[in-house]
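J.: show me how the following folds:
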Amino acid sequence: MRTDALVDRRPGRSLPEILAQIRPGLEAVETLLSEAAHVPDLPMLASILASVLSGPAKRLRPALALLACEALGTNGAVPVTLATATEVLHSATLVHDDIVDSAASRRGKPAAHVAWSDKLAVLAGDYLFATAADLVARLERPRIVRQFADTIQRMARSEFVAPSFADGMRAARAQYLDKIGNKTASLVALACDAAAELAGAPDIQRDALHAFGWNVGLAFQVIDDILDVSGSSGDTGKPVGGDLRHGTLTLPVIIYLESGGERDGLVRRVVSGQASDDASMDEALRRLRASGAADAAHAWAAELAAQ
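T.: Alright, predicted model coming up:
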């Protein structure tokens, strides 16, 4: 199996057409997500879970899990359980991430900790982690349990990494790639890795699926970082420039600083927290948008996604 067997890649195929291959599976995932949010004896928890697990959402991870299972010939309820577990785990991390990042919104609506409280959001996130563990346990595959545990550890470790230009831009780029690899790519790769484990696929297929998922995950995060610079809140469901405001060094910023075109160090000061006023933020975003750094980052992501 080649990784391009995951989808029918005829020219002109749109994403909706590709996802149509697995529509019944995705609908079954939505059913399981609704069941996960059904906690009749705790209406407050049920409300938080329903808000977190309901759309709009890309469902990238469950889609890749279902596509990989289909490509490997694994059918029935098991792929749906795996796919749902990846989405529940992803949702749990988002709830906690929004607290860590003090994010006000998610997917166009107030983040859970804003709509309720930090305490309730933490507890809801914990509940979602436990729900993901329950779904994985249903698969009765110890190796997949270990894969999930390793991925959760990777995602947690990534929060202790803060890319910095203190050691030069080459080091900053390496730190950035390490961070987004553990934070984002690891979970996307997990969706493919676990599908390979379910199918009992040989090592060559496992390695190909892992590389595919890892590269897609890296590209996905880079595009998300680009949108934070050049997109709009309507596109992203969250305020533009959030990474800059929180001092998060992303690929568009790294590429911009690598170019050496900035003479007064404004963007560097904004990222380091030395200039946080609205005028400085707006000017930093304007410079980043005009520099072509976002286009260069997009080209890098497109190259990854094409592999």
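J.: only C-alpha atoms from now on, for both contacts and neighbour counts.
T.: OK.
J.: could you pull out the strands for the protein?
T.: Under the criterion DSSP state E, the chain contains strands at 105-106, 109-110.
J.: isn't Ile254 right up against Arg173?
T.: Yes - between Ile254 and Arg173 there is a contact under CA atoms under 8 Å: 6.7 Å.
J.: all helices for the stretch 1-150 of the chain, in order.
T.: 15-19, 23-36, 43-53, 60-71, 77-100, 112-115, 118-138, 142-158 (DSSP state H, counting those that start in this stretch).
J.: and the stretch 151-300 of the chain, by the same measure?
T.: 169-180, 186-199, 203-230, 233-236, 242-245, 251-258, 266-271, 278-291, 293-306.
J.: what sits against Ser280?
T.: Contacts here follow CA atoms under 8 Å, 6 or more residues apart in numbering; on that basis Ser280 touches 266, 270.
J.: ok, now how distant is it from His246?
T.: 14 Å (CA to CA, to the nearest Å).
J.: again with Pro239
T.: For Pro239 relative to His246 (CA to CA), the value is 12 Å.
J.: ok, now Ser54?
T.: Counting by CA to CA - Ser54 and His246 are separated by 27 Å.
J.: same question, Arg268
T.: Arg268 is 13 Å from His246, by CA to CA.
J.: please apply the same query to Ala37.
T.: 31 Å.
J.: show me which of these two is the more surrounded one.
T.: Shown here are Ala37 and His246; by other CA atoms under 10 Å, Ala37 has more neighbours (21 against 16).
J.: close enough to count as contact, the more buried one and Ser54?
T.: No - here Ala37 lies out of contact with Ser54, judged by CA under 8 Å, at a distance of 9.1 Å.
J.: with adjacent residues omitted, what lies nearest to Ala36?
T.: Spatial nearest neighbour of Ala36, chain neighbours left out: Thr131 (7.3 Å); criterion: CA to CA, 6 or more residues apart in numbering.
J.: to check against the first, give me the structure of this:
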Amino acid sequence: MSPIALGVEFEDPVLERSVRAGLNAIEAQLRAAVDSEDEFVAGAARHLVDAGGKRFRPMVTMLAAQFADPSRPEIVPSAVVCELTHLATLYHDDVMDEAPVRRGAESANARWDNTVAILTGDFLFSRASNILADLGPYAVRLQARTFERLVTGQIRETVGPRPGIDPIDHYLAVLGDKTGSLIATAAEFGAHYAGAAPDIVESLRTFGEQIGVAFQLSDDILDIASESAESGKTPGTDLREGIATLPALYALRGTDEADRRLRNLVGRALPDDAEHAEALRLLRSSAAMDEARATLRDYAAMARETLQTLPDVPARAAFATLTQIVIARTG
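T.: Take a look at the predicted model:
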């Protein structure tokens, strides 16, 4: 079978045809949704769509829909809403992070400026809202709650953990809001609009959040472990900016005297190229990376347990394969 998205291979040909047809329809509607009569607006809005991406959220929607009737007409536009929302947050994130690269291409804020990037993100949110209006109150309410979590997660990340809150617990909660919530919604949209039973919808929503956090943790690890820009960003971007992802947080929590230099480096911004390279080298070989990988495996294990509550259909096996790939991609 030919791979879809993250290298997932489906053993069931009927499942593969259904998911592939859905993803093709989503891609077409996504490109239509970012189009505009204004040439500049259209170009800015297409920038990240044209850069590619894994289309992880649309695939989750299509797989979740397989637990009932994947041909229902609301499924594809609901997936487009999730992908538009995701793309909009990327434009805003790049401004906040001052990121020069996204998905291997020049970021919108680097190509144009921060104002254009922010307004382009807002434009995509507006297009998502237009589609939501046709889907009805259920979709509008779910999107509003999801957007609340996205914003809350960003605020919590910006402010940092409050006194008495463990930084690692805080970070994992932020990931649940910033990444897990939208993937959970992608799964809920697919299952709900396919007509799945409420308990199946809830299990898929839970799985979506768990695999979403695992997916972000794998990106965090890959960002440190990779020698190239496999994650779609410049390796070690967060480290350079002094943003502590899970590997750095585990390093900061350590007490081994041999790791004092590592703690000194990852506890601050690293504009100096030599210090940045040193921090990457030390972190890659540290126990903190092993701890981060163990946490990733824990979330993947929770996701697999949730899958066991679902009917034994080909889509469940595909989700199980996807869970394994999320771990395997970190090496």
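J.: coming back round to it: what's the closest of the helices of the stretch 1-150 of structure 1 to Ser272 of structure 1?
T.: Minimum separation from Ser272 of structure 1 across the helices of the stretch 1-150 of structure 1 (CA to CA) falls at helix 77-100, 17.9 Å.
J.: what's that closest one aligned against in structure 2?
T.: Under TM-score structural alignment, the alignment places helix 77-100 of structure 1 onto residues 73-96 of structure 2.
J.: give the buried residues for the matching stretch.
T.: The neighbour-count criterion (16 or more other CA atoms under 10 Å) identifies 74-95 as the buried residues of stretch 73-96 of structure 2.
J.: the alignment partner in structure 1 of Ala64 of structure 2: neighbour count?
T.: Aligning on TM-score structural alignment places Ala64 of structure 2 opposite Ala68 in structure 1. Residues near Ala68 of structure 1, counting by other CA under 10 Å, number 26.
J.: could you double-check that Ala68 of structure 1 sits in contact with Ala196?
T.: Yes - applying CA under 8 Å, one finds Ala68 of structure 1 in contact with Ala196, separated by 7.5 Å.
J.: overlap of the contact sets of those two?
T.: Joint contacts of Ala68 of structure 1 and Ala196 (CA under 8 Å, 6+ apart) are Leu209.
J.: what's the most buried one of the helices of the stretch 1-150 of structure 1?
T.: For the helices of the stretch 1-150 of structure 1, average neighbour numbers computed from mean count of other CA atoms under 10 Å are highest in helix 60-71, which has a mean of 25.
J.: how big is the offset of that one relative to structure 2?
T.: After superposition onto structure 2, helix 60-71 of structure 1 sits on average 0.9 Å from its aligned residues (mean CA distance after the TM-score superposition for structure 1).
J.: got the angle for that helix vs helix 77-100?
T.: Interaxial angle, helix 60-71 of structure 1 versus helix 77-100 (axes from the mean of the first three to the mean of the last three CA atoms, to 10 degrees): 160 degrees.
J.: okay, angle between helix 60-71 of structure 1 and helix 186-199 too, please.
T.: 20 degrees.
J.: show me what contacts the equivalent of Arg268 of structure 1 over in structure 2?
T.: Residue correspondence, TM-score structural alignment: Arg268 of structure 1 in this structure matches Arg263 in structure 2. Contacts here follow CA under 8 Å, 6+ apart; on that basis Arg263 of structure 2 touches 251-252, 254.
J.: and Arg263 of structure 2, how far is that from Gln210 of structure 2?
T.: Arg263 of structure 2 is 29 Å from Gln210 of structure 2, by CA to CA.
J.: could you do Ala33 of structure 2 as well?
T.: With CA to CA as the criterion, Ala33 of structure 2 and Gln210 of structure 2 are 29 Å apart.
J.: Ala108 of structure 2 too?
T.: 30 Å.
J.: contacts for stretch 127-137 of structure 2?
T.: 33-34, 74, 77-78, 80-82, 84-85, 139-140.
J.: can you do 6 Å?
T.: 81, 140 (CA atoms under 6 Å, 6 or more residues apart in numbering).
J.: go on, stretch 171-178 of structure 1?
T.: Outside stretch 171-178 of structure 1, the residues that reach it (CA under 6 Å, 6+ apart) are 163-165.
J.: mind running it again at 10 Å?
T.: The contact list for stretch 171-178 of structure 1 (CA atoms under 10 Å, 6 or more residues apart in numbering) reads 158, 161-166, 169-170, 179, 181, 183, 185, 218, 221-222, 248-251, 254-255, 258.
J.: distance from the chain centre to stretch 288-306 of structure 2, please.
T.: 16 Å (CA atoms, centre = their mean, to the nearest Å).
J.: contacting residues around the residue of structure 2 positioned farthest from its centre?
T.: For structure 2, the largest distance from the centre (CA atoms, centre = their mean) belongs to Glu257, which lies 35.3 Å off. Residues in contact with Glu257 of structure 2 (CA under 10 Å, 6+ apart) are Arg263.
J.: so how far is Ala251 of structure 2 from it?
T.: 12 Å.
J.: then Asn264 of structure 2?
T.: The value you get for Asn264 of structure 2 to Ala251 of structure 2, if CA to CA is used, is 10 Å.
J.: more crowded one of the two?
T.: For Asn264 of structure 2 versus Ala251, neighbours defined as other CA under 10 Å are more numerous around Ala251 (25 against 12).
J.: got the contact list for whichever residue in structure 1 pairs up with the more buried one?
T.: The alignment partner of Ala251 of structure 2 in structure 1, by TM-score structural alignment, is Tyr256. Tyr256 of structure 1 is in contact with 262, 267-268, 287-289, 291-294, 296-297, counting by CA under 10 Å, 6+ apart.
J.: try it again with 6 Å
T.: Contacts for Tyr256 of structure 1 were tallied using CA under 6 Å, 6+ apart; they are Ala293.
J.: report the central residue of structure 1.
T.: Thr184 (4.6 Å).
J.: what does that one correspond to in structure 2?
T.: Superposed on structure 2 with TM-score structural alignment, Thr184 of structure 1 falls opposite Thr179.
J.: check contacts around that match.
T.: Residues near Thr179 of structure 2 by CA under 6 Å, 6+ apart: Gly212.
J.: can you check which part of structure 2 stretch 26-36 of structure 1 sits on?
T.: Using TM-score structural alignment, stretch 26-36 of structure 1 pairs with 23-33 in structure 2.
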